[in-house]
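# Sequence plus predicted model, see below.
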Amino acid sequence: MNLFADLRALVVAELTAMTAEGALPQGLDFANVAVEPPRDPAHGDMATNAAMVLAKPAGLAPRAIAEALAARLGADPRIKEASVAGPGFLNLRLSDLVWQDVILSALTEGAGFGRSTLGAGRRVNVEFVSANPTGPMHVGHVRGAVVGDALSNLLAFAGYDVTREYYINDGGAQVDVLARSAYERYREANGLSPEIREGLYPGDYLIPVGEALKARFGDSLLNQPEEAWLAQIREIATELMMAEIRSDLALLGVQMDVYSSEKALYGTGKIEAAIQTLRDHDLIYEGVLEPPKGKTPEDWEPRVQTLFRSTAHGDDVDRPVMKSDGSWTYFAPDIAYHFDKVQRGFDELIDIFGADHGGYVKRMKAAVAALSNARVPLDIKLIQLVKLYKNGEPFKMSKRAGTFVTLRDVVNEAGADVTRFIMLTRKNDVALDFDFAKVLEQSKDNPVFYVQYANARINSVLRKAREAGIDVSDATLAKADLSILTHPAEIDMAQAIAEFPREVEIAAKGNEPHRIAFYLYELASELHGLWNKGNDDVSLRFVQDDKATTQAKIALARATGVVISNGLAILGVKPVEEMR
């Protein structure tokens, strides 16, 4: 059930009837007609912009349209009052029966409440994390992993066919550095002193890699020239690092559907095919770029390069795809990789990148637009930095990784559920402070505790009722006399529940999973507020002396619990039944 969609359908049906009767001209487009909460709750439960958006194309005064529409809507039993304000705003007050039906829908639909057909089965590829396989994942990867996974959950909940994908950056010079670093740990495993010179990876995480290499090769690679061991150590070390990355992701509750390799693009003709496709569209040419801003003639050497005409698709400058020496730029395999995703038949692509990829957005969007003939949209979400604190002070943990805090460190300290929720309490493009003391404290200021505490309170009510011999199964609660629920505080709770399907669609349309975390906090606030009112007003307590009244009130609590569970599932967080 999506109450907002249902009422919009009612408005459109009445507008269609007005058109058939001649009150409105033929051919009006109702696409921009919306039904949503009014800015000021005092104006009503919902409002529609129908008269305002149709007035000009209809050649009528907006208030005239609004008054005619209000008269028609007022005849529907769901509408308690339809009133016109100002030049043509139409505000609606709904009957209590509507809100009671919302409670019933949550109980009967259960895990399906809030699900949407918005995606209509469209295939979406969400690429996220894609960390270089040169070491364990760090705290920055945590946020990207959570955002990507929660977004994937959200889109699936909204009816999309979602593929989670990890792009292994194993084709660049960094994997050679990994191999050389691992070789030093191999030497160490054979009793020699490792030479961790500048430019190599110093972290202790490569010690097990060195030991694995010793177990496989013994001392046979010692004193061998680099060309004798580089390729095989590079492959083995990459595999071991990817195994650790997969383990780290599992610790956070993230499971990828597809792992794609950059290295697999080389020598297969895939890069050449992607560039040729652009060439066929007259988007590849030989040219010389202007010097970057800030460069002087003394430090800028103009040279002929093979360029992608990315400015034809919204980029600021054209981009090189081949260097003057004939080798590919780093951009070329990325073009080929995205071309592969387009060829796999995805309807939409989403990339979750680190904040340092800001300059990469326009060129990648231009490439996908060109390669798909503008059929496949690409949305790129940049993940801002996470700063770690404890009691307000910068917090440092193990130095196993050398210079950064690992994903495993964070999850071991805070727990996967807390980590995931907190990472979604800010929009992805806003920096986030993660204070280990605050994220674990039991207070209203800690959103994950506040939401989980609401769920625990609901479960405590259910346990108390069962102990009193009252049947509070969902099937029984769905048959409760919900007409008992008329108090404004109870109606407010039902209204908060009704917002969930709408929030799911808004969040899915914008690829913004953090909206679900925000919504759950507001829903929890309503539940705690209702609970606290019960301390002063006995009639608002969930458990009453009368069985029928108790079941009706617990139906409201249980419906709230359904929404909390569904929302937490989108975030990838397990609901708790009691706080300890």
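Everything's here; your move.
# from here on, contacts and neighbour counts on C-alpha atoms
Will do.
# Run a quick neighbour tally on Val573.
21 (other CA atoms under 10 Å).
# so it, which of the three states?
Look at Val573: counting by DSSP: H, G, I helix; E, B strand; the rest coil, its state is coil.
# Ok, Leu349 next?
The three-state assignment at Leu349 reads strand, by three-state DSSP.
# so what's it up against?
Val124, Asn125, Val126, Glu127, Lys341, Val376, Pro377, Leu378, Asp379 (CA atoms under 8 Å, 6 or more residues apart in numbering).
# Among those, which ones are in helices?
Lys341 (DSSP state H).
# farthest-separated two in the contacts of Leu349?
Glu127 and Val376 (14.7 Å; CA to CA).
# Settle it for me: which of the two has more neighbours?
Glu127 (25 against 20).
# separation between the more buried one and Arg39?
From Glu127 across to Arg39, the span is 36 Å (CA to CA, to the nearest Å).
# repeat for Ile564
Going from Ile564 to Arg39 by CA to CA gives 25 Å.
# repeat for Ala401
For Ala401 relative to Arg39 (CA to CA), the value is 50 Å.
# okay, the two: which has more neighbours?
Shown here are Ala401 and Arg39; by other CA under 10 Å, Ala401 has more neighbours (18 against 10).
# Can you classify the more buried one by secondary structure?
coil.
# give me every residue that touches the closest residue to it other than its chain neighbours.
Excluding its sequence neighbours, the residue lying closest to Ala401 (CA to CA, 6 or more residues apart in numbering) is Gly203, at 4.5 Å. By CA under 8 Å, 6+ apart, Gly203 lies in contact with Lys399, Arg400, Ala401, Gly402, Thr403.
# How about Met322?
Gln305, Thr306, Leu307, Trp328, Thr329, Ala332.
# Try it again at 10 Å.
Residues near Met322 by CA atoms under 10 Å, 6 or more residues apart in numbering: Ile275, Glu286, Val304, Gln305, Thr306, Leu307, Phe308, Trp328, Thr329, Tyr330, Phe331, Ala332.
# Out of those, which sit inside strands?
Applying DSSP state E to those, the entries found in strands are Glu286, Gln305, Thr306, Leu307, Phe308.
# Now rank those residues by neighbours and give me the top one.
Highest neighbour count within those: Phe308, with 27 neighbours (other CA under 10 Å).
# how much space is there between the closest residue to it other than its chain neighbours and Val304?
With CA to CA, 6+ apart as the criterion, Phe308 has its nearest non-adjacent residue at 4.8 Å, and that residue is Ile284. Using CA to CA, Ile284 is found at 13 Å from Val304.
# Who has more neighbours out of those two?
Remark: of Ile284 and Val304, Ile284 carries more neighbours, 21 against 15, as counted by other CA under 10 Å.
# now the contacts of Leu349 in a markdown table, with distance to Leu151?
Below are these laid out as a markdown table (distance: CA to CA, whole Å):
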| residue | distance to Leu151 |
| --- | --- |
| Val124 | 11 |
| Asn125 | 11 |
| Val126 | 8 |
| Glu127 | 11 |
| Lys341 | 18 |
| Val376 | 18 |
| Pro377 | 16 |
| Leu378 | 15 |
| Asp379 | 12 |
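# Below is structure B, check it against A:
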Amino acid sequence: MNFFADIRALVIDSLTTLSAEGALPEGLETGNVTVEPPRDPAHGDMATNAAMVLAKPAGKKPRDIAEALASHLRSDPRIASAEVAGPGFLNLRLSPDSWRDLLRAMLSEAALYGRSTLGQGRRVNVEFVSANPTGPMHVGHTRGAVFGDALASLLDFTGHEVTREYYINDGGAQVDVLARSVYLRYLEAHGQTVAFEEGTYPGDYLIPVGAALAEEVGEQWIDQPEAVWLEEIRDYATDAMMDLIRADLAALGVEMDVFYSEKSLYSTGQIEAAIATLKDKGLIYEGVLDPPKGKTPEDWEPREQTLFKSTDYGDDVDRPIMKSDGGWTYFAPDIAYHHDKVSRGFDELIDIFGADHGGYVKRMKAAVAALSGGRVPLDIKLMQLVKLKRGDQDLKMSKRAGTFVTLRDVVEMVGADVTRFVMLTRKNDAPLDFVVDKVLEQSKDNPVWYVQYAHARIHSVLRKAAEAGLPTSETPADLSAIADPAEFALVAKLAEWPRLVEIAAEAHEPHRIAFYLYDLASEFHALWNKGNAEPHLRFVQEGDPATTAAKLALLRGVAIVISNGLGILGVTPVEKM
């Protein structure tokens, strides 16, 4: 049930009636008509812009349309009042029974409340994390992992068919560096003293990998040249690192559907096939690029290159796909990988990259648009940096990793639920300070605690009511005891949930869920505190089971929405604290 959509449908029906009566022209386009919460709650429960957006095409003054529309809307039993404001905005107040009916319907839907068919089964590929398989995941990867997993859950909640995918960057030089680092740990396991040169990976996490390799192959690679062992150790080390990364993701509650190897694109014809697809479209050519910005012809050597005509699809410059030695650039396998995604029949692609990939956005969007003939949209979300702090001090080092704080370090410090929620308390393109002391506080300033506390408080009341023999799982037929403006305000907040979910899904912004849950918890705690001073607002009314049953129904409605929202975020709703 989406109450805002229901009232919007009422507005559209009323406009249609006005057209039939001759008060408005026939055939007006109503796609931009909205019904949403007013910016100032004092103005009403909902507001519509119908008169403002239809005035010009209708050739009428906005206030005249608003007055005529208000007259029609007042005849509906759900509308308590319809008042014209300013140049033609229309503010609506809903009847008490409409809020009670909404609560009743919400309780009936329970875990389904807020789910929608917005996606209509569209297949969406969400690629996220995709960390180089050279070590454990760090705190920056954590943010991308949480965001991607929550976004995938949000899209699933709104009727999309979602695939969570991890792209294993195992085709580049960094995997050779990993192999050399593991080789040093292998020698160390055989009692040799080794030195980690700059550019190798000195973290303790490679000690057990080197020891396991020594156990498996014995001494056969000691004193052997790199050409003998590099490829085999590279594969062995990559597998070990991917096991480590899978375990890190599992500690965070993230499970991927697909792990896709970059290496599988090489020597299989897939890169060549993707480039051939672009060439058949006339988008591959031999040419010379202009000097990059900041370069002059004197310090820039122009040379002919094999280029993708990405400027045909909105990029700033055309992009090289082949190096002067005949090898592929980094861009070529990325084109092939996205060609494979398009070939797998996805209707939409979402890539979640680190902040340092900003320069890659336009070229990748151009490649996907060209490969799919514009059929498949690609949305790229950039994850800004995370600063992990304890008090005023930045935490930058980990013995386990050697040079950075790992995902596992964070989860062990504060837990997976806290980690996930806090990572969604800022929009993805805004930097995030993760202050360990703050996220463990039990205060309103700690959003995850504040939301969890609301859920636990509700279940505490429900447990006590059950112990007193009161029914806590049934929706009473009579909800008339819900009558105070503060109670209706809380129901109105619950009514926003389905609308908010669809807005967040369309924008690919799961942080909106975390923000909403905090606001909902604030409304709930405010009503709880108000009940301390005004006994008639308390959720358990001694000697009045009918009133108590109605108020417990309101509590259950809040708990349902908090639980559904935390479920999208991958956070466990606690019942005791």
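Arrived safely, thanks for sending. What you are looking at is a predicted structure, and each value in this text was computed from that prediction instead of being measured.
# For the two chains, what TM-score is obtained?
Once superposed, chain against chain, the TM-score is 0.98 (TM-score structural alignment, normalised by the length of structure 2); 576 aligned residues with a CA RMSD of 1.1 Å.
# Among the contacts of Met322 of structure 1, find me the one that's closest to Leu3 of structure 1.
Phe331 (46.4 Å).
# Surely that closest one and Asp318 touch.
No: the pair Phe331 of structure 1 / Asp318 is not scored as a contact, 11.8 Å apart, by CA atoms under 10 Å.
# any idea how far Lys387 of structure 1 is from the residue nearest the centre of structure 1?
Taking CA atoms, centre = their mean, the centroid of structure 1 lies closest to Leu151, which sits 2.6 Å from it. Going from Leu151 of structure 1 to Lys387 of structure 1 by CA to CA gives 22 Å.
# Kindly report the same for Ala465 of structure 1.
From Ala465 of structure 1 to Lys387 of structure 1 the distance is 44 Å (CA to CA).
# now swap in Glu526 of structure 1 and tell me
Glu526 of structure 1 sits 31 Å away from Lys387 of structure 1, taking CA to CA as the criterion.
# Mind checking which of those two has more residues around it?
Shown here are Glu526 of structure 1 and Lys387; by other CA under 10 Å, Glu526 has more neighbours (22 against 14).
# Now check the more buried one against structure 2: what is it aligned to?
Alignment note (TM-score structural alignment): Glu526 of structure 1 maps to Glu523 of structure 2.
# Doesn't that match lie inside a helix?
Yes: Glu523 of structure 2: assigned to a helix according to three-state DSSP.
# give the contact list for the residue nearest to it when sequence neighbours are not counted.
Take Glu523 of structure 2 and drop its neighbours on the chain: the residue closest to it by CA to CA, 6+ apart is Leu490, 6.1 Å away. With contact taken as CA under 10 Å, 6+ apart, Leu490 of structure 2 is in contact with Trp99, Leu520, Ala521, Ser522, Glu523, Phe524, Ala526, Leu527, Leu554, Leu555, Gly557, Val558.
# what do you get if the cut-off is 8 Å, keeping everything else the same?
By CA under 8 Å, 6+ apart, the neighbours of Leu490 of structure 2 are Leu520, Glu523, Phe524.
# Map it onto structure 1.
Using TM-score structural alignment, Leu490 of structure 2 lines up with Met493 in structure 1.
# roughly how far apart are that match and Asp96 of structure 1?
With CA to CA as the criterion, Met493 of structure 1 and Asp96 of structure 1 are 12 Å apart.
# ok, the residue in structure 2 sticking out farthest from the centre to Tyr201 of structure 2 distance?
The outermost residue of structure 2, judged against the average C-alpha position, is Asp223 (49.5 Å), by CA atoms, centre = their mean. Asp223 of structure 2 sits at a distance of 20 Å from Tyr201 of structure 2 (criterion: CA to CA).
# Please apply the same query to Thr572 of structure 2.
From Thr572 of structure 2 to Tyr201 of structure 2 the distance is 36 Å (CA to CA).
# who's more crowded, these two?
Tyr201 (22 against 14).
# quick one, what contacts the nearest residue to the more buried one once chain neighbours are set aside?
With CA to CA, 6+ apart as the measure, Ser181 is the residue that lies nearest to Tyr201 of structure 2, at 5.7 Å, once sequence neighbours are left out. Applying CA under 8 Å, 6+ apart to Ser181 of structure 2 gives the contacts Phe196, Thr200, Tyr201, Pro202, Leu206.
# among those residues, which recur in structure 1?
Among the contacts of Ser181 of structure 2, the contacts conserved in structure 1 (both residues aligned by TM-score structural alignment, their matches' CA atoms under 8 Å) are Phe196, Thr200, Tyr201, Pro202, Leu206.
# Neighbour-wise, give me the winner out of those.
Of all the kept ones among the contacts of Ser181 of structure 2, Leu206 has the most neighbours under the rule other CA under 10 Å, reaching 26 neighbours.
# got the contact list for that residue?
Ser181, Val182, Arg185.
# Same check on Phe3 of structure 2?
Leu102, Ala495, Glu496 are the contacts of Phe3 of structure 2 under CA under 8 Å, 6+ apart.
# now with 7 Å?
Ala495 (CA atoms under 7 Å, 6 or more residues apart in numbering).
# count of neighbours near Phe395 of structure 1?
Neighbour number of Phe395 of structure 1 under other CA under 10 Å is 14.
# could the kept ones among the contacts of Ser181 of structure 2 go into a markdown table alongside distance to Arg426 of structure 2 and secondary structure?
A markdown table is the format used below for the kept ones among the contacts of Ser181 of structure 2 (distance: CA to CA, whole Å; DSSP: H, G, I helix; E, B strand; the rest coil):
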| residue | distance to Arg426 of structure 2 | secondary structure |
| --- | --- | --- |
| Phe196 | 38 | coil |
| Thr200 | 34 | coil |
| Tyr201 | 32 | coil |
| Pro202 | 33 | coil |
| Leu206 | 34 | helix |
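# Looks to me like Asp64 of structure 2 is in a helix.
Yes: judged by three-state DSSP, Asp64 of structure 2 forms part of a helix.
# And it? What does it align with in structure 1?
By TM-score structural alignment, Asp64 of structure 2 lines up with Ala64.
# Around the closest residue to its match other than its chain neighbours, how many other residues sit close by?
Leaving aside its chain neighbours, Ala64 of structure 1 sits nearest to Gly88 (7.6 Å; criterion: CA to CA, 6+ apart). Residues contacting Gly88 of structure 1 under the criterion other CA under 10 Å number 22.
# dump the residue contacts of Gly88 of structure 1.
Taking CA under 7 Å, 6+ apart as the test, what Gly88 of structure 1 contacts is Ala51, Met52, Pro62, Arg63, Ala66.
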